[in-house]
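Asker: following is a predicted model, sequence given first.
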Amino acid sequence: MAPASPAARAGAHPLPRMHELPVMLKSPSSEEIRLDRRRGTARHSPMAGGIVIEEEKRILGSIEAHGWYAVHRYDPELVEPNYTYSVGFSQTLDAPEFIVFGLHRDVMYDMLAGVYDKIKAGRKLEDNQVWKGLHEDFDCVARKVSHEDAFEKYAVLADWLWARNGHGGHPALVQIVWPGLLDGLYPWDAGCRDTVKEAQPKLWR
C-alpha cells in the first residue's frame, strides 16, 4: 500500500500550529507555490507508487529534473522560527536530508543548494562537521538530528518521500547551524546570544 500523503495525515491527525499554516515551497527552478494543508487533498493525480496531491507531484517532478526540492515554512505571526529543508537528497545522493532555521528563505535555500553541490562533488559527511562557503559571512556546522519529533514537527515531506520510496523508519537528517554574526558564537558556546539560540531549535544532542 502506498504511504498516505502528508496532507492526508495532517487531516487525520492535527499537527502542531506551525503545520496548520500555509507553506511556501521553492524548487531549484526558483518556482514558488503556496500549500495549505487544510485544503491540500482537493486535487489528486494518479502516479506510480500511489495517489499524490498536486503539490507532491510537483515535488517529484523537481527531484527528477533537479535532484532535490526545497521546502520553506514560515509562521506569519513570527512566533516560531522559519526554516527550509531538503527533499530528495536521500534519493538522488544517497545522503541525509538537510534543514536550516532562522535566516531569510533565499539565504537558507542557497545554503542547501551549496550542500547539494558539495555532496554531489564527493564531499564525505561527518557529524559536527564545519562547512565553509555556505554563507559568505560565517562558517556553519552540520549536526546530526536526533530529536524524536523532527519528522512529525518539521521535515514532514522528507519523511513522506522516504516512505514512498519503500524505506522503513526515517531518513537521516542533518541540521545546519550558524553562529552569531557579531561574535561568531554558536548556540552551544557560552555567551551565545539568546536570539541566535531561539532562531535555531536544538534538534541535535
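Answerer: Structure received.
Asker: hey, let's count contacts and neighbours off CA atoms from now on
Answerer: Fine.
Asker: middle-most residue in this protein, spatially?
Answerer: Among the residues of the chain, the one closest to the centroid is residue 85, at 1.6 Å (CA atoms, centre = their mean).
Asker: what about the closest residue to it other than its chain neighbours, neighbour count?
Answerer: Distances taken as CA to CA, 6 or more residues apart in numbering place residue 99 nearest to residue 85, at 4.1 Å, with adjacent residues excluded. Residues near residue 99, counting by other CA atoms under 10 Å, number 28.
Asker: please compare the first structure with the one that follows:
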Amino acid sequence: MSSSTVFEKLEHDIEKHGWHVLSVLRKESPSFSYTIGFQETLKHPEILMSGLRTELMHKLLNNIGNLIKKGYTFNDGDTCNEVIKGYPVKFLSVSSHQVEEYFRAAVVHYGKDNFQALQCIWPDKDGNFQLETDVNQDILA
C-alpha cells in the first residue's frame, strides 16, 4: 500500500470514526499499534500498545477510544480495568525521543511537537506491569 493511500485512509477514518489505528509489524522486536486522531477529535493524547497480536491491539485501542468518548481520561500513571477483561492496564507517557520513531504517521499528520502520546501497557498473568522493554513489549517511557 502506498504512503498516499495510507494517509488517505487515515484521514477518512479520522473524519468518519474520530481516529485511525495504525499497526507496525516487526520481526526483530514486538509489533505495535497506535492511534492517530485522539488529539484532534477527542482532545486526548494518542495511545500506543506493543507486543500483542495486531488485531487484538487494534480492538483494544478502539475500546480505549470509545471509553474516552464516554468521558474517561487517561494520564501518565493511570490504570484502568475497563480495557482488558479481568486485567488492569497502565498508561505511561511516551518519552519525547521515542515519539518520532514510534509515531511516524502521527508526526506527519500533526507535526513533531503538536501532539502528546501515552503507551498502554498490559500486565503479566499475575497482574504485574513491566517497567523496561523485554521480548513481550517495548516500554517507551
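Answerer: Looks like it arrived, so ask away. This structure is a prediction, so every number in the text was calculated from the model and none was measured.
Asker: where does the TM-score land?
Answerer: Taking TM-score structural alignment, normalised by the length of structure 2 as the basis, the two superposed chains have a TM-score of 0.90; 141 aligned residues with a CA RMSD of 1.9 Å.
Asker: picking that back up, three-state assignment of the residue nearest to residue 85 of structure 1?
Answerer: strand (DSSP: H, G, I helix; E, B strand; the rest coil).
Asker: can I assume it is in contact with residue 173?
Answerer: Yes. Using CA atoms under 8 Å, residue 99 of structure 1 is in contact with residue 173, at 7.3 Å.
Asker: contacting residues for residue 37 of structure 2?
Answerer: 14, 18-20, 46 (CA atoms under 8 Å, 6 or more residues apart in numbering).
Asker: for those, which ones persist in structure 1?
Answerer: Shared contacts between this structure and structure 1 among the contacts of residue 37 of structure 2 (both residues aligned by TM-score structural alignment, their matches' CA atoms under 8 Å) comprise 14, 18-20, 46.
Asker: and the residues you listed, which of them are in helices?
Answerer: residue 14 (DSSP state H).
Asker: so which of the kept ones among the contacts of residue 37 of structure 2 comes closest to residue 139 of structure 2?
Answerer: Distance to residue 139 of structure 2 across those (CA to CA) is lowest for residue 46, with 15.4 Å.
Asker: any idea how far the aligned partner of that closest one in structure 1 is from residue 24 of structure 1?
Answerer: The equivalent of residue 46 of structure 2 in structure 1 is residue 97 (alignment by TM-score structural alignment). According to CA to CA, to the nearest Å, residue 97 of structure 1 and residue 24 of structure 1 sit 18 Å apart.
Asker: ok so, going back, filter the kept ones among the contacts of residue 37 of structure 2 to the buried ones?
Answerer: Neighbour counting by 16 or more other CA atoms under 10 Å classes 14, 18-20, 46 among these as buried.
Asker: okay then, goodbye and thanks.
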